[in-house]
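Undergrad: No sequence on hand, only this structure:
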C-alpha cells in the first residue's frame, strides 16, 4: 500500500511537471499556440474589433440589395464547399464573398398566410417593409388573391420607388424573368404574381407597369430574362420565340419611344458587349424569352448572354454616374429553379456565380458610402447529411471515415446496401417509386429501400443528375426555416440578430435616407 501510494505520487508529480512545461504564460498549451485554427481565429477577432459602425440616418449614398432566390443556409454551405473544391481546396474552410462581411443575422420568412412562403410575398416584405400573403406583389394582406379592384386600393410603396422619388438612380438585375416575383416586387402592384403579361380588365400586368412606371423618371437599368412578356404574340424574337402578349402591344417599342435616343435596348451578348456607358441613359436588356440560362449552361445559348456578375458590374458602372447615388436590386433567380428541379448541381453553381456578383459589387463600391445587403427570400428542402470525410465532393456519394478517423476507400452504404449522396431533398421529382406500387399496404410491406436506385455506377456529380428525395412531388418545394443575411457599409450593424423579413426594408430606408424625417 505504501509503495503504491509513493508510486502514484511520483507519477502525479511528473504529470504536473509535464503539463506546466507545455502551458505558456498566457495559460495556453503548446498545442493551442501552434494551431493554425487558433491563430486564424485570433486574427479574425482583431479584424472584427476594428470594424467601424455607422448607423446614422442617410449615411449610405448607395444601397445594393442582393437576393439569392431560394438560397437557404444549407445552400450557402453547399455553395461554399463547392466553390472551395472548384479551386482545389477541401472546401469546408472556404468563404463565399458575402460571408466575409462584418455583420450577419437571421431573417424569418413566413408569409402572413403561409408558414412556408413563396417568393412574391417574401420579396414584397423585403421591398416594402410590410409582410403580405403568398402570391401578392406590392399589395397588402387585406385583400383576396386575384381581386383586381381591391389590389388597386391597397398598394405598397417600395424602396426602389422611394429612391426614384428622391432623385436617385435605380436598377434591377435578375437571371429570372424581369417580370417574375422577386424583380417585380421592386415596382409592381398586383394581387396575383402570375399577371406577368396579362391581367384582368381594370388592372395592368407586370410588364406594362414596368414600362409605364410613374415614379421619378423610371428605372435606369433593367437586365434579365422575360422578352416574351413584352412582345405581342405575332412577333418573333431573335431566338425564334414568339411573344405572349394578347393585347397587341409591343412594350419594347413603347419603352424606347418613352425614353428616346439614349435609351438602349439589348437582347444578346453582342449588344451587351457593345454597350457605351457614356451614351446610355436608360438600359433595357432582355436576354431570353423566359428565364436566363443556368450559369453552368450559359455558354450554350445561341444568342449569347452575360453572367450575373457581368450584369452587376455593368449595372453599377451605369448607376454610379448619378451624383445623388442609387438603389440596385440584384437577384440570383435560378438558384431557386435548380432546387425546384431537384438538381443541386445547377442550384449550387448558380449560387457560386451569385457570390461572384457580390464580390464585384464589393470591389466596385466603398463601404463608407454604400450599404450592401445579401440575403434570400426563402429556403428549400435541400439537405447536407451523412458523415462524409472532410473534402469529400459535396455533390458526390458519402465516403466516411474508418475507426481510426481516416477516409475509407469506398462509399458508405445505407441500410439497403446501396451508396447515397451527401446532398438530397426532403421532397421533389427525385423520389424513387417502390416498384411502381401505389397500394399503401404494399408500400408498408416492401423491403427497406426497395425503390432506391443503386448509385454505385452513377456519376452523382454530373450536371444532369437529380438528387434523391424522400417524398414524391412534381417539383421540390420551398423550406420554411430562417435564412441568413449578411451586410457591409452604413447601417449594416442594424441587421445583426434575428428579425422579421420586412425589417430589411426599414434598414435600407434608414441608411439610405429614403424616408424623410425618419
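TA: Everything's here; your move. The shown structure was predicted, so the numbers you read here are calculated from the model rather than taken from an experiment.
Undergrad: contacts and neighbour counts: CA atoms only from here.
TA: Fine.
Undergrad: so where do the strands sit in the stretch 351-500 of the chain?
TA: In the stretch 351-500 of the chain, the strands defined using DSSP state E, counting those that start in this stretch lie at 370-375, 379-380, 382-384, 423-428, 469-472, 478-479, 483-488, 497-500.
Undergrad: Now tabulate the ones you listed in TSV and tack on distance to residue 5 and mean neighbour count.
TA: Listed next are these as TSV, based on distance: least, CA to CA, whole Å; neighbours: other CA atoms under 10 Å:
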stretch	distance to residue 5	mean neighbour count
strand 370-375	64	26
strand 379-380	62	27
strand 382-384	53	21
strand 423-428	56	24
strand 469-472	61	16
strand 478-479	62	21
strand 483-488	58	24
strand 497-500	56	15
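Undergrad: Structure two is appended below for comparative analysis:
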C-alpha cells in the first residue's frame, strides 16, 4: 500500500477479508491472490520458488494461518481442487480458498493446472451450501473477473470461454436457490471494445473469418479476409507500413489467436456503452429502463432489507 495509507492505519484488502469485524467475519472468500496472504519471499505452496511466485506481505503475517487461528474447527483453508472437494459445507462455517498466487487460470487453461482449480460454478455451489445454513439469508458476490483480462489481451477465445463459465455459474445458482425468496442480479462494471460485424452467414463460427451465404470468404478493401469478432483497439493493431495478413478460420479459432484491432495498443481498453442488468426473483421488476450503476446496490439493499436489519440491531 502507499506509505500514506499505512501511516493512516489502513488495512490492505487481504487483511480486511481475514480480520473483518462485522458479525463473526466473512463466511466464504475464494479466488486467486494467494501471494497477498503470505509473508514476503515465502515459497508458494503450489509452485515453490519457480517463476518468482513467492509471498508478497512485508508485515510478516501469514493470513492463511490467521484465518485458521480465528475460526478454529469451524474454519478451513484450501488451495487446490482436492482440498476444495473434501470440504463438508454442513461442518464448515468459514471457508478461505486461494487457488493461485495471482489470478486464477482462464477457463480454457484450468484443466491443465496440476494442483487443480474449481470452476466458478463449483465455487458458487459450495458457497451457497455454506451460506444457506443461515436462516436470515445471505449475500453472495460471484465475479467472472478473467473475462475482463482476456478482453484486454484482445483474445476473443478466452473472453468467450470465460463468459460461458460465468453463464454456467449463473445456471448453477439458479438450480440451488428458491426464486421465491432469492434475488439474483447479473451485470458488469464496464464494457470492452469488442465488436461483431461482417455479414457472415448464419451458423458461421463466431471466432472464424467472415464467410458469406455463398460459402466464400468476405474480403476487406485491402483484399484480405477478416474475423467476425474484432476489437476497436488493443495488441492486435497493425502499425503502418505493416500489412494485415490473410487469415483462415483454422488460425483464428485457435485459443491463442489475438483479434485484429483498429488502433494498436499494448492493452485493449474499456468501452463506454450501457450494460444490461438481468434479474430474477423478488423485486427484480425494479430494474427497468436506463439506470446509474449504483442503483443496483440500492435495489439489493431494499430487497434484502439489510439496512432495516442493521438499524434494528443497533437499537437493541
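TA: Noted; the coordinates are in hand. Please read these numbers as outputs of a predicted model, since none were measured by experiment.
Undergrad: can you redo the strands of the stretch 351-500 of structure 1 as CSV with distance to residue 343 of structure 1?
TA: Converted to CSV, the strands of the stretch 351-500 of structure 1 look like this (distance: least, CA to CA, whole Å):
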stretch, distance to residue 343 of structure 1
strand 370-375, 21
strand 379-380, 12
strand 382-384, 10
strand 423-428, 9
strand 469-472, 11
strand 478-479, 14
strand 483-488, 20
strand 497-500, 29
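Undergrad: closest to residue 315 of structure 1 out of those strands?
TA: Taking CA to CA as the measure, the strands of the stretch 351-500 of structure 1 were each checked against residue 315 of structure 1, and strand 370-375 came out nearest at 14.5 Å.
Undergrad: what do we get in structure 1 for residue 190 of structure 2?
TA: For residue 190 of structure 2, the aligned position in structure 1 is occupied by residue 378, per TM-score structural alignment.
Undergrad: Thought residue 484 was touching its match, still the case?
TA: No - taking contacts as CA atoms under 8 Å, residue 378 of structure 1 lies outside contact range of residue 484: 9.5 Å.
Undergrad: so which of the strands of the stretch 351-500 of structure 1 gets nearest residue 214 of structure 1?
TA: Ranking the strands of the stretch 351-500 of structure 1 by their distance to residue 214 of structure 1 (criterion: CA to CA) puts strand 370-375 first, at 26.2 Å.
Undergrad: Check the mean deviation of that closest one from structure 2.
TA: Taking mean CA distance after the TM-score superposition for structure 1, the mean distance separating strand 370-375 of structure 1 from the aligned residues in structure 2 is 0.3 Å.
Undergrad: Report the angle between that strand and strand 483-488.
TA: Counting by axes from the mean of the first three to the mean of the last three CA atoms, to 10 degrees, strand 370-375 of structure 1 lies at 170 degrees to strand 483-488.
Undergrad: For strand 370-375 of structure 1, which helices and strands make contact with it?
TA: Contacts of strand 370-375 of structure 1 with other secondary structure elements, assessed using 3 or more CA pairs under 8 Å, 6 or more residues apart in numbering; DSSP states H and E, are made with strand 62-68, strand 483-488.
Undergrad: does the alignment partner in structure 1 of residue 21 of structure 2 sit in a helix or strand, and which one?
TA: In structure 1, residue 21 of structure 2 lines up with residue 214, judged by TM-score structural alignment. Remark: residue 214 of structure 1 resides in no helix or strand, with elements defined by DSSP states H and E.
Undergrad: For residue 214 of structure 1, grab the count of nearby residues.
TA: The criterion is other CA atoms under 10 Å. On that basis, residue 214 of structure 1 has 14 neighbouring residues.
Undergrad: can you check residue 144 of structure 2 too?
TA: By the criterion of other CA under 10 Å, residue 144 of structure 2 has 17 neighbours.
Undergrad: okay, the helices and strands packed on strand 370-375 of structure 1 in CSV with distance to residue 344 of structure 1 next?
TA: Written out in CSV, the entries for these read as follows (distance: least, CA to CA, whole Å):
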stretch, distance to residue 344 of structure 1
strand 62-68, 15
strand 483-488, 18
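Undergrad: for these, which one sits closest to residue 511 of structure 1?
TA: The stretch from those with the least distance to residue 511 of structure 1 (CA to CA) is strand 62-68; that distance is 8.2 Å.
Undergrad: gap between the alignment partner in structure 1 of residue 206 of structure 2 and residue 483 of structure 1?
TA: Residue correspondence to structure 1 (TM-score structural alignment): residue 206 of structure 2 is matched to residue 394. Distance of residue 394 of structure 1 to residue 483 of structure 1, given as CA to CA, to the nearest Å: 21 Å.
Undergrad: residue contacts, the aligned partner of residue 45 of structure 2 in structure 1?
TA: Taking TM-score structural alignment for the superposition, residue 45 of structure 2 sits opposite residue 238 in structure 1. The neighbourhood of residue 238 of structure 1, defined by CA atoms under 8 Å, 6 or more residues apart in numbering, consists of residue 303.
Undergrad: isn't there a helix covering residue 238 of structure 1?
TA: No - membership of residue 238 of structure 1 in a helix is not supported by DSSP: H, G, I helix; E, B strand; the rest coil, which gives coil.
Undergrad: where along the stretch 51-200 of structure 2 do the helices fall?
TA: In the stretch 51-200 of structure 2, the segments counted as helices under DSSP state H, counting those that start in this stretch are 63-71, 81-86, 120-131, 146-152, 156-176.
Undergrad: quick one: the last one to structure 1 mean distance?
TA: Put plainly, it is helix 156-176 of structure 2. Average distance between helix 156-176 of structure 2 and its aligned residues in structure 1, after superposition and using mean CA distance after the TM-score superposition for structure 1, equals 0.5 Å.
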